[in-house]
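A.B. asks: Kindly return the folded structure for what I paste below:
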Amino acid sequence: MTARHLHLNAFLMGVGHHEAAWRHPSTEPARLTDVRHYQELARIAEHGKLDSVFLADGLALTGDVRHNALGGLEPLTLLSALAAVTDHIGLIATVSTTYNEPFHVARKFASLDHISGGRAGWNIVTSAGEAEAHNFGVERPAHADRYARADEFLEVVTALWDSWEDDAVVGDRGRGVYADTGKIHPIEHAGEHFRVHGPLNAARPPQGRPLLVQAGSSEGGKEFAARHAEAVFTAQQTLRDGQEFYADLKGRLARYGRRPDELLVLPGLSPILGSTEGEALRLEKELEELIIPVYGLSQLATMIGIELGEDALDRPLPADLVAETEGAQSRRRLVIDLARRDGLTVRQLIGRLAGGRGHRVVAGTPEQVADQIQEWFHNGAADGFNIMPPLLPGGLADFVAYVVPELRLRGLFRHDYDGRTLRDHYGLERPPSRHAHGRELAEAATS
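C.D. replies: From the prediction side, this is the model:
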């Protein structure tokens, strides 16, 4: 039986995930829109043989740009530039189903998959913010409506990727036949949200379909992931919460005819590293002292849906807060639970959230961070991790230089890539075209 190995994704965010990263002397906030910065990060991650890099995205300038380095590059454009300087590492971008059209998204990801030789992945999100809705001149759709649209969106996109069979391109110059048009199919989709004729104006992607990733942890999000996703980025604070989420999500797969190994669960982890535990804790304290409270309050308001003033900093969250909202439901619940479980004041809460926005932050030596990774991996809470360095590029370089070798010593992580595509790295099969089975049946019937 083949040994089970970790999967590691590097989540690239500006000059670091800590909200005060731009103020730390080891970073250069002017590089926020410098493609060479991200190319350097991608090469570092590939040197460590990580599975993939990931770029988040939103469709509004959220957060207080007065107090943080915000406003980055559009991810699909940027990933094409990263594809040009790497050979193996997967390239995952966030694109919303709420304010895009399926044909655009299908074409862009097919293009990235071709450009990269089969390394594209799509992090599928439904846009939850009011500011995003207002940028498109509409009101924010209800939570259930966003996921209903997303389901149909995926149906259309995957049909478009399948609209060219794998061998549709003939390339017979002698006969003057470039493509077998009998193997290129209109999709003729007519649904509640979309009417799309097809076919796509690009050949089938090298991976068949780019990897499908999802990041919502609400009930609607988990059901959507169980039906569609092949990897899930998630946030849990405790091992028990991680185990419960993992078991819940994997347990939903059977009703969609899927196996547990067809979906990878990758919680976020922000490692603050030092050669000693004391050194790591000093770095954590340095970053904490750079936090601007008014910015932390604005971030907290985005997560929990209410605004608190500076007079609330040294008090607990209001007792009457509830987790239900039309916004990002799972993150709101996580933040409220964290504050109440650990008895945190608002000031302490924004300090805890500054490093990972609700994802786990672990400060310690490479061995201590590896211990945490191994514990979750071996105890049914994770198939790997979405690594969120607090400072970039230094935090990623240190993770690759010190934590990855420790994981290899424990037999948990690869020494080299086994294949070229993102699906190869994640151990996932290349899906056949939906037209292939029908063609096989037709050929069998006439033989």
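A.B. asks: from here on, contacts and neighbour counts on C-alpha atoms
C.D. replies: OK.
A.B. asks: Just the residues contacting stretch 170-189, thanks.
C.D. replies: Residues from elsewhere that reach stretch 170-189, judged by CA atoms under 8 Å, 6 or more residues apart in numbering: 156, 159-160, 163-165, 167-169, 195-199.
A.B. asks: what's near enough to touch residue 415?
C.D. replies: Taking CA under 8 Å, 6+ apart, we find residue 415 in contact with 49, 408.
A.B. asks: Spell out the secondary structure type for it.
C.D. replies: coil (DSSP: H, G, I helix; E, B strand; the rest coil).
A.B. asks: Also this sequence, please, to line up against the first:
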Amino acid sequence: MANTHRKKRLKLGASIYPVGYHVAGWRYPGAQVDGGISLQHHVDLAQAAERGGFDFIFLADAAVIWDQNIDAVARTAWSTRFEPLTLLSALAMVTKRVGLVATVSTTYNEPYTVARKFASLDHLSGGRAGWNLVTSAAEAEAQNFNLDRHLAHADRYKRAREFVEVVTGLWDGWSDDAFLFDQQSGIYFDPAKLNILNHHGTYFSVKGPLNIPRPPQGYPVMVQAGLSDDGRELAAETAEVLFTAQPTLPDARAYYADVKARMVKYDRSPDSLNIMPGVVTVIGRSRAEAQEQEARLRSLTHPAPGLAFLSGLIGAFDLSHHPLDGPLPELPPTNGPKGRQRLLVEVARREKLTLRDLYLNIAMTSGHRLVSGTPEDIADQLEDWFVNEGCDGYNVAPPYLPGGFDDFVNLVVPHLQKRGLVRTEYEGVTLRENLGLPRPAARSHIKVSAAE
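C.D. replies: Coordinates of the predicted model:
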């Protein structure tokens, strides 16, 4: 392999869609068809991730059924899933080291509630919480929160920046040693170590403090998924893990270099951000078996959900009136996922894909990289991007569950461990320790004296 001097450890996340990443993954033989509403299914996956030395499990989420085309939605298993923080609180009780990352939108939540929930999860899990900050891509989410339309894309990111400022300020509301629990003196906490936020900004006015001590990690690990320019800038400023999508190594290297370079203006070290593109893994005992699995998954994909899913990713534009064996039509700018739209349009034009080709590809990968082959082939492909500075690790997204993930843990991870790329035991207790991230010191706001 090239550039093998770059031998720091590969970071691994497990991107858990309830029944798999493929639109038709629930139809694959052996898939857990009710996975979205099965606690035991998630327990088994979380414990498998921990057995494989994964840094974290990652739960994507949206506060909406994924598409308004109910006939298309009815052909997928994506319409049912647990609320992620509730689920991760349960999984914290049956795991010890693997991190627990939940997706929560800054567009349709309030900072105090988010700060309190993640602080609670961090305490419940002994310091293993992570927050995947999103600004919400689906226009339909607005209609579940008393609005007719999304905020504009740029405004969603402005709100997100202030949201992070408030949430981290609330996490800093108590000094680490504020709580004394001193029965003899009768002092439960030291009032001098309470820091009132008193935030007044463009979008939020929040006094604070939280009614829970500072999280064990200081801040739960900050995770984002950003492809647009606004998304990259927010990640450079605030993210510690970045979930992204690139189809080729040159694309991945360019993205990696761009985001890391942006961090300088925020006085951040590039090593304080782990860029982890999604990777869909199709694993066979032979290459022919992997190819058969890919073909089987494609054969199970009905055009209605495939086209609806593609339409959502490119900005919620209706493609149903265009011929499936014709090219992707010209698209107007979107107020939804701008970076994902640009990525998919570039792929379609470069590879001269028809709509049918494109939705079959998207049904498999959602625009992420596909790696397919034997366990050793998979390990080779993952190592290639890592040693050539295309990533710091991966969010592994099996097309169906649980078998696709079990194969990765049982067959691929041992190859990566033999190469020294994946841990054989956890280095620390908290998610920050295992990712090699520093624990942020508490900032001071307005002190409240005992006399007050």
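A.B. asks: Provide the TM-score value for the superposition.
C.D. replies: After superposition, the two chains reach a TM-score (TM-score structural alignment, normalised by the length of structure 1) of 0.95; 436 aligned residues with a CA RMSD of 1.5 Å.
A.B. asks: which of the contacts of stretch 170-189 of structure 1 count as buried?
C.D. replies: 156, 159, 160, 163, 164, 165, 168, 169, 196, 198, 199 (16 or more other CA atoms under 10 Å).
A.B. asks: and the residues you listed as JSON lines, adding distance to residue 290 of structure 1?
C.D. replies: Output for these, formatted as JSON lines (distance: CA to CA, whole Å):
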{"residue": "156", "distance to residue 290 of structure 1": "46"}
{"residue": "159", "distance to residue 290 of structure 1": "49"}
{"residue": "160", "distance to residue 290 of structure 1": "48"}
{"residue": "163", "distance to residue 290 of structure 1": "52"}
{"residue": "164", "distance to residue 290 of structure 1": "53"}
{"residue": "165", "distance to residue 290 of structure 1": "54"}
{"residue": "168", "distance to residue 290 of structure 1": "57"}
{"residue": "169", "distance to residue 290 of structure 1": "57"}
{"residue": "196", "distance to residue 290 of structure 1": "50"}
{"residue": "198", "distance to residue 290 of structure 1": "52"}
{"residue": "199", "distance to residue 290 of structure 1": "52"}
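A.B. asks: How much space separates residue 400 of structure 1 from residue 205 of structure 1?
C.D. replies: 30 Å (CA to CA, to the nearest Å).
A.B. asks: who has more neighbours, the two?
C.D. replies: residue 205 (26 against 19; other CA atoms under 10 Å).
A.B. asks: The top helix by length along structure 2 aligns to what range in structure 1?
C.D. replies: Looking across structure 2 with DSSP state H, the single longest helix is helix 153-171. Helix 153-171 of structure 2 corresponds to residues 143-161 of structure 1 when matched by TM-score structural alignment.
A.B. asks: Have a look at how far, on average, the matching stretch is from structure 2.
C.D. replies: With mean CA distance after the TM-score superposition for structure 1, stretch 143-161 of structure 1 departs from structure 2 by a mean of 0.4 Å once superposed.
A.B. asks: what comes up buried for that stretch?
C.D. replies: Buried, per 16+ other CA under 10 Å, within stretch 143-161 of structure 1: 143, 146-147, 149-150, 152-154, 156-161.
A.B. asks: so can I have CSV of those residues showing distance to residue 381 of structure 1?
C.D. replies: Below are those laid out as CSV (distance: CA to CA, whole Å):
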residue, distance to residue 381 of structure 1
143, 27
146, 28
147, 25
149, 30
150, 27
152, 30
153, 30
154, 27
156, 32
157, 31
158, 30
159, 33
160, 35
161, 33
